[in-house]
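J.: need a 3D model of the following:
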Amino acid sequence: MAESGESNKNKLKLYSYWRSSCSQRVRIALNLKGLEYEYIPVNLLKGEHFSSDFLKLNPLGYVPALVDGEIVISDSFAILMYLEEKYPQHPLLPSDLQKKALNYQAANVVSSSIQPLQNMAVLKYIKEKVGPDEVIPWVQSHINKGFAALEKLLKDSAGKYATGNEVSMADLFIEPQILGAIKRFNVDMTQFPLLSRLHEAYSELPAFQNAMPENQPDASPSSVT
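T.: Presented below is the predicted three-dimensional model:
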């Protein structure tokens, strides 16, 4: 059904790159909360994230960025917290304080200790300053360290999902990182049984599957970052 001009005007806008795990976190959250949004691709390979227009949305030049009317939020963690407060349907954080803190911890393991060390700028630097043969070992080392920490952190709290039997914020960070580890960096997941089990559980959830990189309108499986 065609949408009115007013409907389009008020729709959320997500500036995203198909293979960005940070963008994928937000796509999952939007799907879980049943929020319609306009997908605006930002091609990182073509440097579109450094365009003057995009830098107005995020001065750092990173995706994702979310526009909600007059409000602009960049950084996936900030976006998720904003969505959680403004759109409370399907909460991403449990009410239990201990579980909530555990979600913050797990999310930060991914967003602070794994993902930044494998982004395009870092891998380009490693390739140029150290050598192309060191890129994959570098990434695998940091993913393995982070995944080992997650296995320990979640071992007593995991249910069907990371911190219980309901999908929560930790899951939104964990699954995109697992996908990247498997598909891009050839990480041996047999050493991480808990994360492997979670990965299987996520494969049954439409909100997660619809957010997969290959299901995005700008997907280009032949691209190499």
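J.: every contact and neighbour count from this point should use C-alpha atoms.
T.: OK.
J.: could you tell me which helix of this protein is the longest one?
T.: helix 135-154 (DSSP state H).
J.: which parts of it are buried?
T.: Judged by neighbour count using 16 or more other Cα atoms under 10 Å, the buried positions of helix 135-154 are 135-136, 139-140, 142-144, 146-147, 150-151, 153-154.
J.: mind putting those into JSON lines with distance to Q118?
T.: What follows is these, written out as JSON lines (distance: Cα to Cα, whole Å):
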{"residue": "V135", "distance to Q118": "9"}
{"residue": "I136", "distance to Q118": "9"}
{"residue": "V139", "distance to Q118": "6"}
{"residue": "Q140", "distance to Q118": "9"}
{"residue": "H142", "distance to Q118": "8"}
{"residue": "I143", "distance to Q118": "9"}
{"residue": "N144", "distance to Q118": "12"}
{"residue": "G146", "distance to Q118": "12"}
{"residue": "F147", "distance to Q118": "14"}
{"residue": "L150", "distance to Q118": "17"}
{"residue": "E151", "distance to Q118": "20"}
{"residue": "L153", "distance to Q118": "22"}
{"residue": "L154", "distance to Q118": "23"}
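J.: biggest separation within these, which pair?
T.: V135 and L154 (28.6 Å; Cα to Cα).
J.: L80 versus T163, what's the distance?
T.: 17 Å (Cα to Cα, to the nearest Å).
J.: okay, the two: which has more neighbours?
T.: Using other Cα atoms under 10 Å, the more surrounded residue of T163 and L80 is T163, with 25 against 20.
J.: compare with the first, here's sequence two:
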Amino acid sequence: MQLYSFFNSSTSYRVRIALGLKGVAFDTLPVNIRVGEHRDETYVATVNPSAVVPAIVDGQFSLGQSLAIIDYLDAAYPEPRLIPQDTEARARVLELSSLISCDIHPVNNLRILKYLQEVLKVSPEQKDAWYQHWIAQGMAGVERLLSRHSHGQWCFGDAPTLADVCLIPQIANAQRMRCDLSRYTRAMAIYAHAIEHPAFAQAAPAMQPDYSA
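T.: Okay, the predicted model is just below:
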């Protein structure tokens, strides 16, 4: 399998974790979104029409969008499952995953931050305030959900799920942007546990072949 990835992309980070948890071997093909390689005509035409990372190529099958990729991996490589089959457990995992992937991530990804600075001409301080505001809004919701429904060492039980796969990259990016996460005690306890797991550790940005400080 091939994974088109950028080291600091939280969506790429999600897929790296999922592949590691499932023990699926893959080759990393770096796509530098900082310089626009994700908009390269060949990449868009042959790999990912959405012009984003991540994307996978599995034999003759290619797919973009991290949640679709992870759902595909659950079907193609079913052990361990990341999206539970039990109706209520599945709904709970998807609830938290959606909060992160739909409410937090889209307003804070690189293309939004670049638009704020390059088109709307906000200052670096205003850009940071934007990022930190939406992290605070989203992580408060995450913490409330975890406080009400979480159990075990992971978000939902004694094994990682899609919820953990989404949560850990989001926290890592928030830390990189100097957000105060101290009030999210349950989320941070899960993060501290997860980063010791080999699949999460190997998926970290600093471990990627295209890493740069």
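J.: please state their TM-score.
T.: Remark: TM-score between the superposed chains equals 0.95 [TM-score structural alignment, normalised by the length of structure 2]; 209 aligned residues with a Cα RMSD of 1.0 Å.
J.: show me what counts as buried in the next helix or strand after the longest helix of structure 1.
T.: The first helix or strand that comes after helix 135-154 of structure 1 along the chain, using DSSP states H and E, is helix 169-183. By 16+ other Cα under 10 Å, the buried positions in helix 169-183 of structure 1 come out as 169-181.
J.: so for D128 of structure 2, what's the nearest residue that isn't a sequence neighbour?
T.: Leaving aside its sequence neighbours, D128 of structure 2 sits nearest to M177 (Cα to Cα, 6 or more residues apart in numbering; 7.4 Å).
J.: tell me, how many residues neighbour that neighbour?
T.: 13.
J.: is it true that it touches A129?
T.: No. Using Cα atoms under 8 Å, M177 of structure 2 is not in contact with A129, being 10.1 Å away.
J.: quickly note the distance from whatever residue of structure 1 lines up with D164 of structure 2 to D68 of structure 1.
T.: The alignment partner of D164 of structure 2 in structure 1, by TM-score structural alignment, is D171. Separation of D171 of structure 1 from D68 of structure 1 (Cα to Cα) stands at 24 Å.
J.: same deal with N43 of structure 1?
T.: Applying Cα to Cα, the value for N43 of structure 1 to D68 of structure 1 is 21 Å.
J.: again, but for H199 of structure 1
T.: Distance, H199 of structure 1 to D68 of structure 1, using Cα to Cα: 31 Å.
J.: between the two, which one's more packed in?
T.: Comparing H199 of structure 1 with D68 by neighbour count (other Cα under 10 Å), the higher total belongs to H199, at 18 against 15.
J.: surely that one meets P176?
T.: No. Taking Cα under 8 Å as the definition, H199 of structure 1 is not a contact partner of P176, at 9.5 Å.
J.: which part of structure 1 lines up with stretch 183-201 of structure 2?
T.: Against structure 1, stretch 183-201 of structure 2 falls on residues 191-209 (TM-score structural alignment).
J.: start and end of the matching stretch, how far apart?
T.: Terminal-residue distance, stretch 191-209 of structure 1 (Cα to Cα): 24 Å.
J.: what residues sit buried inside that stretch?
T.: Buried, per 16+ other Cα under 10 Å, within stretch 191-209 of structure 1: L194, L195, L198, H199, Y202, A207, F208.
J.: chain neighbours aside, what residue packs nearest to the third one?
T.: Nearest in space to L198 of structure 1, with sequence neighbours left out and distances taken as Cα to Cα, 6+ apart, is Y161 at 5.9 Å.
J.: residue in structure 2 matching the one you found?
T.: Using TM-score structural alignment, Y161 of structure 1 pairs with W154 in structure 2.
J.: enumerate every residue touching its match.
T.: W154 of structure 2 makes contact with P160, T161, D164, I190, H193, A194, according to Cα atoms under 8 Å, 6 or more residues apart in numbering.
J.: for the strand or helix carrying the fourth one, name the packing helices and strands.
T.: Per DSSP H and E: I190 of structure 2 is located in helix 185-194. Using 3 or more Cα pairs under 8 Å, 6 or more residues apart in numbering; DSSP states H and E as the contact criterion, the secondary-structure elements in contact with helix 185-194 of structure 2 are helix 124-149, helix 162-176.
J.: rerun at 6 Å
T.: With contacts defined as 3 or more Cα pairs under 6 Å, 6 or more residues apart in numbering; DSSP states H and E, helix 185-194 of structure 2 has no helix or strand neighbours.
J.: for the helix or strand just after that helix, packing partners?
T.: Of the helices and strands lying after helix 185-194 of structure 2 in sequence (DSSP H and E), the nearest is helix 198-203. Applying 3+ Cα pairs under 6 Å, 6+ apart, we find helix 198-203 of structure 2 packed against helix 10-22.
J.: could you tell me where the helix or strand just after the helix it packs on falls in structure 1?
T.: As assigned by DSSP H and E, the chain's next helix or strand after helix 10-22 of structure 2 is strand 27-30. Under TM-score structural alignment, the counterpart of strand 27-30 of structure 2 in structure 1 spans residues 38-41.
J.: check the mean deviation of the matching stretch from structure 2.
T.: Compared with structure 2 after fitting, stretch 38-41 of structure 1 deviates on average by 0.6 Å (mean Cα distance after the TM-score superposition for structure 1).
J.: mean per-residue distance, the longest helix of structure 1 versus structure 2.
T.: Counting by mean Cα distance after the TM-score superposition for structure 1, helix 135-154 of structure 1 comes out at 0.8 Å.
J.: report the angle between that helix and helix 169-183.
T.: Relative orientation of helix 135-154 of structure 1 versus helix 169-183 (axes from the mean of the first three to the mean of the last three Cα atoms, to 10 degrees): 150 degrees.
J.: hang on, the earlier thing: which one of the contacts of W154 of structure 2 is nearest A51 of structure 2?
T.: Nearest member of the contacts of W154 of structure 2 to A51 of structure 2, counting by Cα to Cα, is D164, at 25.7 Å.
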